[in-house]
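Chemist: dropping the sequence and predicted coords here.
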Amino acid sequence: MQYRILPVTPFQQNCTLLWCPETRKAALVDPGGEVDRLLKAVESEGLTLEKILLTHGHIDHAGGTAELARRAGVPIEGPQAEERFWLEALPQQSRMFGFPQVEQFEPNRWLEDGDTVTVGVQTLSVLHTPGHTPGHIVFFHQGANLALVGDVLFAGSIGRTDFPRGDFNTLIRSIRTKLWPLGDDVNFIPGHGPMSSIGRERRTNPFVAEGL
């Protein structure tokens, strides 16, 4: 599995272009905006976009989804169904945070814990990781030791829990019971900021490190 991180929107959200090296088929994970730029990135890598994957429904992660799906003619997979209210509120979110007006949409496929998604011939596992939002999910590719964790975990920090239906204790439980077991050698792409590893955060992250 190969990838390219494309920070988008004023929030510098990490949209990830993820692709299968065998088939050159690709997914865009969390296309928050700047759709023209995202499509150009797909083209510049010589890829065929086959789907959109979403970790959760916040505007900086999902704001470009409806436009991208329409223009590229691709389906939307994820997040988990508890995220419906956030997706329905995308037009309101765009006004609140000063984004261009965006469209509501419903994913072609809601995802649940234990599901899998494919990109070309590559398979990623789906982990339901509520706390930042109730329907947040993480995508994990075992062969590449790579997780796309959205706004659950960051290098040195964790996701906010002060949004509607966020919950701090639930988020901590998601990190410790869903992410830690992936293994210390797993690298992850967070929703914002630099990549890190599960092992590094388990040892040093001031919010969730073991023994601190």
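Modeler: Sure, I can see it.

Chemist: going by C-alpha atoms from here, please, whenever you check contacts or count neighbours.
Modeler: OK.

Chemist: can you map out the helices along this protein?
Modeler: 35-44, 59-62, 65-72, 84-88, 90-96, 168-174, 198-204 (DSSP state H).

Chemist: I'd like those laid out as TSV, including distance to His141.
Modeler: Below are the helices of the chain laid out as TSV (distance: least, Cα to Cα, whole Å):
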stretch	distance to His141
helix 35-44	20
helix 59-62	20
helix 65-72	22
helix 84-88	25
helix 90-96	29
helix 168-174	18
helix 198-204	14
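
Chemist: what separates stretch 124-132 from the chain centre, distance-wise?
Modeler: The chain centre lies 9 Å from the centre of stretch 124-132; the measure is Cα atoms, centre = their mean, to the nearest Å.

Chemist: then stretch 188-198?
Modeler: On the basis of Cα atoms, centre = their mean, stretch 188-198 sits 11 Å off its chain's mean C-alpha point.

Chemist: mind listing what's buried along it?
Modeler: For stretch 188-198, the neighbour count (16 or more other Cα atoms under 10 Å) marks Phe188, Ile189, Pro190, Gly191, His192, Ser196, Ser197, Ile198 as buried.

Chemist: against that first model, consider the following:
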Amino acid sequence: MKALIVPVTPFQQNCSIIWDERSKRAAVVDPGGDLDRVLAEVDREGLQLEKILLTHGHLDHAAATAELAKLRGLTIEGPHRDDQFWIDQLPEATQRFGFPQAEAFTPDRWLEQGDQVTVGEETLEVRHCPGHTPGHVIFFHARQKFAWVGDVIFAGSIGRSDFPRGDHDTLVRSIRENLFPLGDDVRFVPGHGPLSTFGQERQTNPFVADRRFR
């Protein structure tokens, strides 16, 4: 599997284009906006988009989802159904933050802990990781030890938990019990900022490092 990160929106959210090298079938993870830039990269690589994967329903991750799905005839998979209330707020939220007007939508498939999603012939495992939002999920490619984690964890930080139905303790549990066991050598794309590894965050992240829990 190959991946290309395209930072989008004024929030510089790490939208990812991921694809199966053999078939060139692809998905967009978290299309928050700037579709002209995202689709230019899709077309430059000669990819066949087949779906959208969403980690959660915040506007910088999901605002362009309905538009992209209509433009390219794509299915929408994720997040967990507990984020429907965030998706329903997208029209109001985009107006409030000065984003292009977004449509609310209902995903074609809600995701649960232990589900799998496919991109071409590649398979990603799903982990439900609430705390930042109640329906947040992450996508894990086991063979390449690579994960797309949205706003659950960042290099040196973790997601905010002061949004409606967020919870700090739940977020920490999601990270330590549902992400870190995947392996110290797993690299991850966070929703914002540089890539890191779970091992690096276990050692140095001030919010979830092992030393805080001994």
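Modeler: Happy to help now that I have it. All figures in this text were calculated on a predicted structure; none of them were measured in a lab.

Chemist: that older thread, among the helices of structure 1, which is the most enclosed?
Modeler: Ranked by mean neighbour count under mean count of other Cα atoms under 10 Å, those are led by helix 59-62, which reaches a mean of 26.

Chemist: packing partners of it?
Modeler: Contacting helix 59-62 of structure 1 under the criterion 3 or more Cα pairs under 8 Å, 6 or more residues apart in numbering; DSSP states H and E are the following elements: strand 13-19, helix 90-96.

Chemist: what does that helix contact?
Modeler: In this structure, residues lying in contact with helix 59-62 of structure 1 by Cα atoms under 8 Å, 6 or more residues apart in numbering are 8-9, 11, 13, 15, 30-33, 54-56, 87, 90, 93-94, 191.

Chemist: surely Leu124 of structure 2 meets His141?
Modeler: Yes: here Leu124 of structure 2 lies in contact with His141, judged by Cα atoms under 8 Å, at a distance of 4.8 Å.

Chemist: the two - which one has more neighbours?
Modeler: The neighbour comparison of Leu124 of structure 2 against His141 (other Cα atoms under 10 Å) goes to Leu124, with 19 against 16.

Chemist: that one and His168 of structure 2, how far apart?
Modeler: According to Cα to Cα, to the nearest Å, Leu124 of structure 2 and His168 of structure 2 sit 26 Å apart.

Chemist: just Trp19 of structure 2 next, same as before
Modeler: Note on Trp19 of structure 2: its distance to His168 of structure 2, by Cα to Cα, is 33 Å.

Chemist: if we can go back for a sec, can you tell which of the helices and strands packed on helix 59-62 of structure 1 is closest to Ile137 of structure 1?
Modeler: Judged by Cα to Cα, the one of these that comes nearest to Ile137 of structure 1 is strand 13-19, at 14.8 Å.

Chemist: next, the mean deviation of the closest one compared to structure 2.
Modeler: For strand 13-19 of structure 1, the mean deviation from structure 2 after alignment is 0.3 Å (mean Cα distance after the TM-score superposition for structure 1).

Chemist: tilt between that strand and helix 35-44?
Modeler: 30 degrees (axes from the mean of the first three to the mean of the last three Cα atoms, to 10 degrees).

Chemist: which bit of structure 2 covers strand 13-19 of structure 1?
Modeler: Strand 13-19 of structure 1 lines up with residues 13-19 of structure 2 when matched by TM-score structural alignment.

Chemist: which ones are touching the nearest residue to Leu212 of structure 1 once chain neighbours are set aside?
Modeler: Nearest residue to Leu212 of structure 1, sequence neighbours excluded (Cα to Cα, 6 or more residues apart in numbering): Pro206, at 7.0 Å. If you count contacts by Cα under 8 Å, 6+ apart, Pro206 of structure 1 has them with Gly156, Ser157, Leu212.

Chemist: share the number of residues neighbouring the second one, please.
Modeler: By other Cα under 10 Å, 15 other residues sit near Ser157 of structure 1.

Chemist: is it true that it touches Thr204?
Modeler: No: judged on Cα under 8 Å, Ser157 of structure 1 makes no contact with Thr204 at a distance of 9.9 Å.

Chemist: how far off centre is the match of strand 13-19 of structure 1?
Modeler: 8 Å.

Chemist: which ones are touching the corresponding residue of structure 2 for Glu50 of structure 1?
Modeler: Applying TM-score structural alignment, one finds that Glu50 of structure 1 aligns to Glu50 in structure 2. Shown in contact with Glu50 of structure 2 (Cα under 8 Å, 6+ apart): Arg25, Ala26, Ala27, Gly73, Leu74, Thr75, Val119.

Chemist: the same query, at a cut-off of 10 Å, please.
Modeler: 19, 25-28, 69, 72-76, 118-120 (Cα atoms under 10 Å, 6 or more residues apart in numbering).
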